[in-house]
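Trainee: the amino acid sequence is not available; the structure is as follows:
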């Protein structure tokens, strides 16, 4: 079994990754977990009776700034672990838990969480979460019992986060009820801060074109390449999904819903990001500005993503007043949060909204769109 540090070194020698001492320092922690997971089970006693129980394996909570390579290290680890496993974004996982509990309640199950958690524990030995963060009170009140049950069943958890455990659900409603979960995290997971001076996600886009007009096939191809570079998604799969959607007569952008996305719950509403991976989201203008969304929804999007790819922004006029207003609110939320924006549009920023109520105020949005195209945009902003 080749150790992860040698796999990492080989990739560095090949030039596919840039070696980073901060990343190399945490590899032994991943290797510790991988070795323990793949170790043979303890020998049973005479006549197959008794025998030592498998030792509980302490997981890992890897936290640090945006773009430092946490998701990359997670992928490297998960790819080379030969046990039943699942890698999933934390938001998406919690949405699945809530959906499973709703089904259990329909069946009259008194403790709806129990069968859902037990099903997860029966299916995987390792759960790898990307971007753990708690912003919803329903998640905050549920996650403690969920993890307690998973830990008891021997499920090993490895997770990334932008926040130290003590900062999770900070200032949240009834946070005192959430504090025992933080202690469980510290008990069952090693806490490791990834301190690197390099923001690799920013580096990928630094100096690259991030605003495309008009929103034609050339723009879509360029954005496909950016999406592939940022997420590792094969371009062929992207194009096949789009072709399939077009053949079915679906609207542009609908093909994205066929791939793994992210659903955010905000005050009981659902905000859908049709495609999402490693903190990078991809959606059409109509996905986010054609829906009945408001400031709280866009703040949730800005909090959940590090890069937003927004496609097919049309010319805006009085007939699209509501959509234009939502677009302005979305850009404001992304701007204030320092989120990197990749965008395709019908026109350059100053010509997107030339007539109609609000066109004068749109000048500020156009200015922000210009600023967000700069190579160093967002580099001084922590998120």
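Mentor: Yep, it's here. It should be emphasised that the depicted structure is a prediction, and the values quoted were computed from it without experimental measurement.
Trainee: every contact and neighbour count from this point should use C-alpha atoms.
Mentor: OK.
Trainee: helices of the stretch 51-200 of the chain, residue ranges please.
Mentor: 70-79, 90-106, 113-123, 137-152, 179-188, 200-205 (DSSP state H, counting those that start in this stretch).
Trainee: put together TSV for these, with mean neighbour count and distance to residue 307 on each row.
Mentor: Listed next are the helices of the stretch 51-200 of the chain as TSV, based on neighbours: other Cα atoms under 10 Å; distance: least, Cα to Cα, whole Å:
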stretch	mean neighbour count	distance to residue 307
helix 70-79	18	14
helix 90-106	16	16
helix 113-123	16	30
helix 137-152	17	24
helix 179-188	16	28
helix 200-205	17	9
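Trainee: between those, which one is nearest to residue 36?
Mentor: Set against residue 36 and scored by Cα to Cα, these come closest in helix 70-79, at 13.1 Å.
Trainee: re the thing from before, in TSV, list the helices of the stretch 51-200 of the chain along with distance to residue 309.
Mentor: As requested, the helices of the stretch 51-200 of the chain are arranged in TSV below (distance: least, Cα to Cα, whole Å):
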stretch	distance to residue 309
helix 70-79	19
helix 90-106	19
helix 113-123	32
helix 137-152	27
helix 179-188	33
helix 200-205	12
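Trainee: roughly how far does residue 129 sit from residue 171?
Mentor: 23 Å (Cα to Cα, to the nearest Å).
Trainee: hang on, I meant residue 284
Mentor: 33 Å.
Trainee: who has more neighbours, the two?
Mentor: A direct count of neighbours by other Cα atoms under 10 Å for residue 284 and residue 171 places residue 284 higher, at 21 against 10.
Trainee: what is the burial count for the residue lying closest to that one once chain neighbours are set aside?
Mentor: Distance criterion Cα to Cα, 6 or more residues apart in numbering; nearest residue to residue 284, sequence neighbours excluded, is residue 311 at 4.5 Å. Per other Cα under 10 Å, the neighbour tally for residue 311 reads 25.
Trainee: included below, for side-by-side comparison, is a second structure:
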């Protein structure tokens, strides 16, 4: 496999241990005995997740740190070997999966596949222009009376024709209707020799964006406009971006996405997105939603919006249970947890506490062995942990044993949200989940919006906080941030995923 322009320089950089500069991004493939993954060498070494020590005779990189170093370098959002089916169209792959019994033939899904086939053809014939990075000085604040009008003028006011950029696809529908399966099938049929690509859960994408934006501001100053530079780097790494479970619930994300999406589209990035919500329902009743409307209009303009309203939730079709979930919390619950922990544990790695570093903080794992970690529910969700913490756990462990899960309700939003975020991270990494709970797993999540025990008004601290934003108690009553609408969607998705993760097919799948 050949390097891009400037290969001799790149090889010298690699042999020294640091990739510092490359004329063009290069898609490479790392082959090991357990996976094949695609990564991209980019112009800034900060984007790499490790250091390449040397090159083998065939040009592939050799890592000095063994498998653990390789895992740190690789992103979890790239495709595994079993998903690389680049010699088929989406329709051919769909019919193949039906023929081997892996999926059921569905007339609703076939209608979507035809749209994916059209996009697949357009992508293979798409020849995007090279990415043009903005000038660093243009992104720094200008001084003087005309500073507001002059900032970024030379970069942001360039007119870019969108006529030659294929329109993407926005798939939305109820949980379990096959959105993610269809997107993954499309992703697997795009040859990396045609266009660079990236498939990622939206939680993980936003964590990556915030982290890289923070790094740019640390380097260039807090008033540095990081979005244009970040958009250019993201477009350089992937011309096809596939987002799973797209949703906007945070005002900071909403304001960032409005500019980022526009910049990525003008760089020629093609989007394939799955969501539980139609575009017009994104960030519904959110704070400052009016400022997010341009992003919604851009999505509707540049993506074909398709409702996948298949009546069947395929994740709820009965499959043999492996009894990975146990209830109630009786004497057998402890035995259940110990049995499964020992099943996943490494006999040569005695159970021990572990510590991981993330964003300068220490993340404690009470009990670990090999690739399995065990927590009580309070240890996992009773502390102020973020999506980044759960993604880090999912990157480091393939199986989780969670004990003492209570009934989760909308009245207890913080713990419920953390548990759902944790489930999303484990599900997306194809991890295993063992749990002991107070009730059967199908009843762990409960919608109690109409419960008489649920608080009817916000507490004084919340009122003080929103008062600083110029909002009133009455205006907030309609916001889904306080009505629980977003949690209901998330609860529904989590229940469906819990069902799927309890199947023998999921538990027995190779890691």
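Mentor: Okay, I see it. Quick caveat, the model's predicted, so the values are computed rather than measured.
Trainee: could I get the TM-score for this pair?
Mentor: Overall, the chain-to-chain superposition scores 0.64 on the TM-score scale (TM-score structural alignment, normalised by the length of structure 1); 294 aligned residues with a Cα RMSD of 4.2 Å.
Trainee: ok so, going back, I'd say the residue nearest to residue 284 of structure 1 and residue 213 touch.
Mentor: No - in this structure residue 311 of structure 1 lies outside contact range of residue 213 using Cα atoms under 8 Å: 10.3 Å.
Trainee: find residues that contact each of the two.
Mentor: Shared contacts of residue 311 of structure 1 and residue 213 (Cα atoms under 8 Å, 6 or more residues apart in numbering): 344-345.
Trainee: show me what residue 174 of structure 2 aligns to in structure 1.
Mentor: Under the alignment by TM-score structural alignment, residue 174 of structure 2 pairs with residue 65 in structure 1.
Trainee: I figured that match was touching residue 164, is that so?
Mentor: No - look at residue 65 of structure 1 against residue 164 with Cα under 8 Å: they stay out of range, at 10.4 Å.
Trainee: helices along the stretch 201-350 of structure 1, start to end?
Mentor: Using DSSP H, counting those that start in this stretch, helices in the stretch 201-350 of structure 1 cover 217-231, 235-247, 285-289, 295-304, 321-337.
Trainee: can you say which of those is nearest to residue 146 of structure 1?
Mentor: Taking Cα to Cα, helix 295-304 is the member of the helices of the stretch 201-350 of structure 1 nearest to residue 146 of structure 1, at 21.7 Å.
Trainee: packing partners for the closest one?
Mentor: Applying 3 or more Cα pairs under 8 Å, 6 or more residues apart in numbering; DSSP states H and E, one finds that helix 295-304 of structure 1 contacts strand 262-266, helix 321-337.
Trainee: make it 10 Å
Mentor: For helix 295-304 of structure 1, the packing partners by 3 or more Cα pairs under 10 Å, 6 or more residues apart in numbering; DSSP states H and E come out as strand 262-266, strand 269-273, strand 280-284, helix 285-289, helix 321-337.
Trainee: identify whichever of those lies nearest to residue 208 of structure 1.
Mentor: The nearest among those, by Cα to Cα, is strand 280-284 at 16.2 Å.
Trainee: who's in contact with residue 242 of structure 2?
Mentor: Remark: with contacts taken as Cα atoms under 10 Å, 6 or more residues apart in numbering, residue 242 of structure 2 is in contact with 77, 168-170, 180, 183-184, 186-187, 197-202, 270-274.
Trainee: so can I have a markdown table of the helices and strands packed on helix 295-304 of structure 1 showing distance to residue 101 of structure 1?
Mentor: A markdown table is the format used below for those (distance: least, Cα to Cα, whole Å):
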| stretch | distance to residue 101 of structure 1 |
| --- | --- |
| strand 262-266 | 16 |
| strand 269-273 | 17 |
| strand 280-284 | 27 |
| helix 285-289 | 27 |
| helix 321-337 | 32 |
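Trainee: residue 21 of structure 1: which of the ones you listed is closest?
Mentor: Among these, the nearest to residue 21 of structure 1 by Cα to Cα is strand 280-284 (24.7 Å).
Trainee: thinking again about what came up before, shared neighbours of residue 65 and residue 164 of structure 1, anything?
Mentor: residue 193.
Trainee: if we can go back for a sec, just to check, the residue nearest to residue 284 of structure 1 is in contact with residue 253?
Mentor: Yes - Residue 311 of structure 1 is within contact range of residue 253, at 8.0 Å (criterion: Cα atoms under 10 Å).
Trainee: joint contacts of these two?
Mentor: With Cα under 10 Å, 6+ apart as the test, residue 311 of structure 1 and residue 253 both reach 282-287.
Trainee: near residue 251 of structure 1, how many other residues are there?
Mentor: 11.
Trainee: how about it, what does it touch?
Mentor: Per Cα under 10 Å, 6+ apart, neighbours of residue 251 of structure 1: 242, 245, 286.
Trainee: distance between the ends of stretch 286-302 of structure 2?
Mentor: Taking Cα to Cα as the criterion, the two ends of stretch 286-302 of structure 2 lie 23 Å apart.
Trainee: can you check which part of structure 1 it sits on?
Mentor: Using TM-score structural alignment, stretch 286-302 of structure 2 pairs with 172-188 in structure 1.
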